[in-house]
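Enquirer: curious how this folds, go ahead:
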Amino acid sequence: MAYQPKQSDVLERFMRYVQVDSQSNPDNEAETPSTPAQHDMARLLGEELAALGCEDVRVDEHAYVTASLPASAGAEELPALGLCAHIDTSFDAPASGVRPHVVHYEGGDLVHGFVDGKPVVTTTAQVPDLAGFVGQDIVVSDGSTLLSADDKAGVAEICALVARLAAHPELPHPTLKVAFVPDEEIGHGARLLDLDRFGAKWCYTVDGEALGEFNYECFSAAEATVTVRGVMVHPGSAKDIMVNAITVASEFQQMVPAAERPEHTEGREGFYHPIDVRGTASEVELGYIIRDFDADSFARRQQVLRDIAAFLNARYGEGTVTVDIRQQYRNMAERFGDCPFLIDHALEANREVGLDPKVVAVRGGTDGAELSFRGLPCPNIATGGYSCHSVREFVPVRSLELTVDLLERLVAKFAVPQE
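Expert: Model (predicted):
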C-alpha cells in the first residue's frame, strides 16, 4: 500500500495542481498561451481564488489569472503587494499525466519510481542537500515525468497563503494582488500582465529552488541568430569559387570562446550557448543565447559575435555572415536602488521561520526580471523544489509548508508604511 501522509492544505493543493497538464510549447510561442492546456489550469485557479473570497478575480483570454485579497484591518490604505507564480511547466522533460506520490525518505538514494523496470533515483552526490531531508516526507513523480514543482509549488504556496489569510483576517497584510501567468518557461511569462490594472506597487515571484535561497539578481539575456550564406557550384568545378556554408558556420562556432560555454561556467560567470543549428551547404543558421550579470560584459559578448562575423566576411566576402541579436531580459538588480526594503524584508522573513537565507544570483531568467523592468520591482522567493526540468524533480513537504509560513511573515511586513 502506498505511503499516505496526513495532508496539509498546501500539500493537498500541490498534489492536485501537478496533475493538471499545463506544459508550454516553445514551437508555438507566437500564441499566448502556447498550449490550450494552460487554460484548464487558469480556470481552476480562478475558481479557487473566488471560493477563497478574493475580489476582482479575472481569467483572461491569454490564461492570465489575477485577483485581489482585501487588506487586514488598519492596512487598507497602504500600497498593494503582488505575489506571482507561473502556471506552465517545462518542455525539457515529459510533463503530461504527472502521478505524484509522497516518499518517507530514510536516507540513501531517493527512489522516485520505476520506468521499464529500472529505478529512477536521486543520489546525495547529485543533490547534496538530500542528506538533510532524512526522516522527512518528499513529493516525487513516478519517474516517467517531471513533478511540476516548477512552478506549481509556488502556485500552491500562494493559494495556501491566501486561504490562511482569508480564514484568519486578524493576520496583518496589505491588499494582496495575486497573478498566475502562462508561458514563463518559454520566456514569455508576465509580458502581457496589465500592471495598471494589477495595481501592485511592489511584488515577489514565488519560484526557484532550494528553501532559503533569495534572488534579486539574474542574468541579462539576449538571443543571437547567425546566418551563413554560401556560394554553391558543382563540386567538380568548385576550386576558388565555392563557399560552403557548413564550413563557415563551423569556423564561426570554433571562434566563439570555448571556455565561456555553460558547461565551463558557474556563479557569476556569463556564457555563450549554441542552442540550434540547421541548414545545408548553401545556407546555415546558428542559434545562440548570450548571458551575463555585468552590463559591460554583456555588451562585450554581443560585440564578440559581431566581430567574428566581420572577420569571416573579410575572408569570404561581405554578407557571408550576418548576426541578428534580440534582447530578451535584463538583470533585475538594476531596479532595486529605491526599494532596498524588498530585499531586507525577504531575508528577515526567512530568518523568522528558522532559515539561514542565502542570496543567489539566478543563472537564468524570472518573471521578476520582466516585471522589474516594466516598473514593478519584483525579487524572488524560493519554493523548496529541486532538480527542476527533470524527471528527478522533487520537493520536501516541510519545505512547501515552511514557504507558506515565510510568506505569511513577509506580507505582514507590508502592513505598515514603508520607509
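Enquirer: going by C-alpha atoms from here, please, whenever you check contacts or count neighbours.
Expert: Fine.
Enquirer: my read: Pro417 touches Ala80, true?
Expert: No - assessed by Cα atoms under 8 Å, Pro417 is found out of contact with Ala80, at 11.2 Å.
Enquirer: of those two, which one has the most company?
Expert: Legend: neighbour count by other Cα atoms under 10 Å for Pro417 and Ala80, higher for Ala80 (24 against 11).
Enquirer: pretty sure the more buried one contacts Lys177?
Expert: Yes - using Cα under 8 Å, Ala80 makes contact with Lys177 at a distance of 6.6 Å.
Enquirer: which residues do these two both contact?
Expert: Residues touching both Ala80 and Lys177 (Cα atoms under 8 Å, 6 or more residues apart in numbering): 199-200.
Enquirer: next one: the helix ranked longest in the chain to chain centre, how far?
Expert: Criterion DSSP state H: the longest helix present in the chain is helix 295-316. Offset of helix 295-316 from its chain centre (Cα atoms, centre = their mean, to the nearest Å): 29 Å.
Enquirer: and the next helix or strand past it?
Expert: Downstream of helix 295-316, the first helix or strand assigned by DSSP states H and E is strand 321-329.
Enquirer: one more, please, to line up against the first structure:
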Amino acid sequence: MADTVTDRFLRYVVIDTQSDAKSATQPSTEKQKDLGRLLVEELLAIGLTDAHLDEYGYVYATIPSNSGKNNVPVICLCAHMDTAPDFSGTGVKPQVIRNYQGGDIRLPGHAERVIRESEHPALKDQIGNDIITSDGTTLLGADDKAGLAEIVTAAQFLMDNPDIKHGAIRILFTPDEEIARGVEKVDLQKLGADFGYTLDGETAGTIEDETFSADAVDIAITGVAIHPGFAYGKMENSIRIAGAIVDRLPKEMAPETTHGKDGFIHPTGISGSMEKASVSFIIRDFTEAGLSAKKTMLEEITRQVMTSYPGSSYTFKVTQQYRNMKLVLDQHPDVVENAMEAVRRAGMTPVRGSIRGGTDGSRLSYMGLPCPNIFAGGHAFHSPLEWVSSQDMQRAVNTVVELAKLWEERA
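Expert: The predicted structure follows:
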C-alpha cells in the first residue's frame, strides 16, 4: 500500500538535518545527506530510475513524461532538506493530534510551551483535522520536510496512475536553504527544466510570487586592548563598540516591529574580546532602493560610532543573498497563473501572497528558472511551536497533481 504523505513526513522529521552557516563545506553539514540517501531510496522504489544524490548533497530525479505531446514544458518541483539553525532539530519527537477539536495544544516535552489558538488563528480552520507538532523541545521540521513528503507522495501518485497525462517533471531536493546557500551548486543544465515550483510556503491555498531581497552584513572591529587597571584614556573595548552599533539601530526597523511590506535590519550574531569583535546582520526589503538605504544607514551608524574611538578600525562586508523573484515572475505570468488554477482544481480558493523571507525559488528565478512558491501547510516555522496538518499536506499533494495535468493540457 502506498505511503500517505503523513507517513513520509513522520519518517523524515526524525532525521536531524540542521544546516550550519559557519561551515564552509557544501553541504554545510554531512547529516543532511542522511535524509538525501533515504529520499533517493524512496524515489527509486516508486520507479524514478534516475534518482541520485550528488557530492554537494542535492537529490535529482525525474518523473518521465507520459504525454503524447512533445511541447509540454518541463517543470521542476523543489523542496529543501535542511532545518533552520535557529532552534534545535536534534531528537525530534513528533506527536499527532487526531481529529483536532479546537483549543490550545500543550506540548508534552516542555510544560511552558503551548500552541495557543489565540496566537495561531489558522488553527480555527483545522477543526476535525490531524495536527502534527513536536514535543516542544525541538522544532518540528515542517519547514521544509512537509514539502519533501508532498513531492514524493505526488510523484508516487503520478507513477501509479498512468492515465493522468503529464510532461516530464524534474525533482530537486536541496541542502542549506536555511542559510541562503541552497542552490549554489545546482546544475541547471542537468536539471533541464523550463520552470520551477518550490513547495515551501505556509497556509493552504497560498501561492507566493514575491519575496524579500536580502543581503548579509558582517562588521569586524579592531579595538585598543590594554590591562584594565591601566586603561584610563587608552582602552577602546571592541565589545563596547559592537554594542554601541547595535544599540543605535532604529527600534522601528527591527523584525519584531515590522510587518507587511516593511523591511528590517536584524543583528543575528555578536562575538569578540576586548581587542576584536564581530557583528553579523541580515538586511531585508522588498525593493532594491529600500535594501540599499538600509545598508547605507547601517554603515553610517557604524561610522558615527567609530568616531568616538579614534584608535580603532573596522571593516564592513556586504554579501548578496537573494533578490525579489517578482521581477522575474512578472515576465512569466502563466507560471503563477497555472499554480493558482491548480489550487482551484484542488478545491481551494487561491491566495496570492508575498513572503517575508526567501526560498530557493528566489535564487533559481535569477539563475534562469522562474520559480514561485506553493504552500506546504506548515506554521510557526523555526520555532518549537511549529505545526502542520495532515489534511493540508494532502491538499498540497493534490495541487501538485493538478499542476502537472494543467501544463500538459495547455501545451
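Enquirer: can you calculate the TM-score here?
Expert: The TM-score (TM-score structural alignment, normalised by the length of the second structure) is 0.93; 410 aligned residues with a Cα RMSD of 2.2 Å.
Enquirer: same question for the longest helix of the first structure: list its buried residues.
Expert: Neighbour counts over helix 295-316 of the first structure (16 or more other Cα atoms under 10 Å) mark 298, 301-302, 305-306, 308-310, 312-313, 316 as buried.
Enquirer: dump those residues into TSV; add distance to Thr227 of the first structure as well.
Expert: Formatted as TSV, the buried residues of helix 295-316 of the first structure follow (distance: Cα to Cα, whole Å):
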residue	distance to Thr227 of the first structure
Phe298	21
Arg301	18
Gln302	15
Leu305	12
Arg306	12
Ile308	12
Ala309	10
Ala310	13
Leu312	12
Asn313	12
Tyr316	14
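Enquirer: which residues of the stretch 51-200 of the first structure fall in strands?
Expert: Remark: strands assigned in the stretch 51-200 of the first structure by DSSP state E, counting those that start in this stretch are 55-59, 65-69, 81-86, 101-104, 110-115, 118-122, 137-140, 176-181.
Enquirer: the stretch 301-419 of the first structure too?
Expert: Going by DSSP E, counting those that start in this stretch, the stretch 301-419 of the first structure shows strands at 321-329, 358-359, 380-381, 394-396.
Enquirer: read off where the longest one ends up in the second structure.
Expert: Alignment of strand 321-329 of the first structure against the second structure: residues 314-322, by TM-score structural alignment.
Enquirer: mean shift between the matching stretch and the first structure?
Expert: For stretch 314-322 of the second structure, the mean deviation from the first structure after alignment is 1.6 Å (mean Cα distance after the TM-score superposition for the first structure).
Enquirer: number of residues surrounding Ala376 of the second structure?
Expert: 34.
Enquirer: for Tyr64 of the first structure, same thing?
Expert: Residue neighbour count, defined by other Cα under 10 Å, stands at 27 for Tyr64 of the first structure.
Enquirer: again, but for Gln418 of the first structure
Expert: Counted with other Cα under 10 Å, Gln418 of the first structure comes out at 11.
Enquirer: what does Phe293 of the first structure correspond to in the second structure?
Expert: Aligned against the second structure by TM-score structural alignment, Phe293 of the first structure finds its counterpart in Phe286.
Enquirer: isn't its match up against His259?
Expert: No - with contact defined as Cα under 8 Å, Phe286 of the second structure does not reach His259; the gap is 11.7 Å.
Enquirer: compare the two (neighbour count), which wins?
Expert: The neighbour count for Phe286 of the second structure versus His259, taken as other Cα under 10 Å, is higher for Phe286 (24 against 11).
Enquirer: which residues touch Ala155 of the second structure?
Expert: By Cα under 8 Å, 6+ apart, the residues touching Ala155 of the second structure are 46, 63.
Enquirer: how near is it to Gly68 of the second structure?
Expert: Distance, Ala155 of the second structure to Gly68 of the second structure, by Cα to Cα, to the nearest Å: 19 Å.
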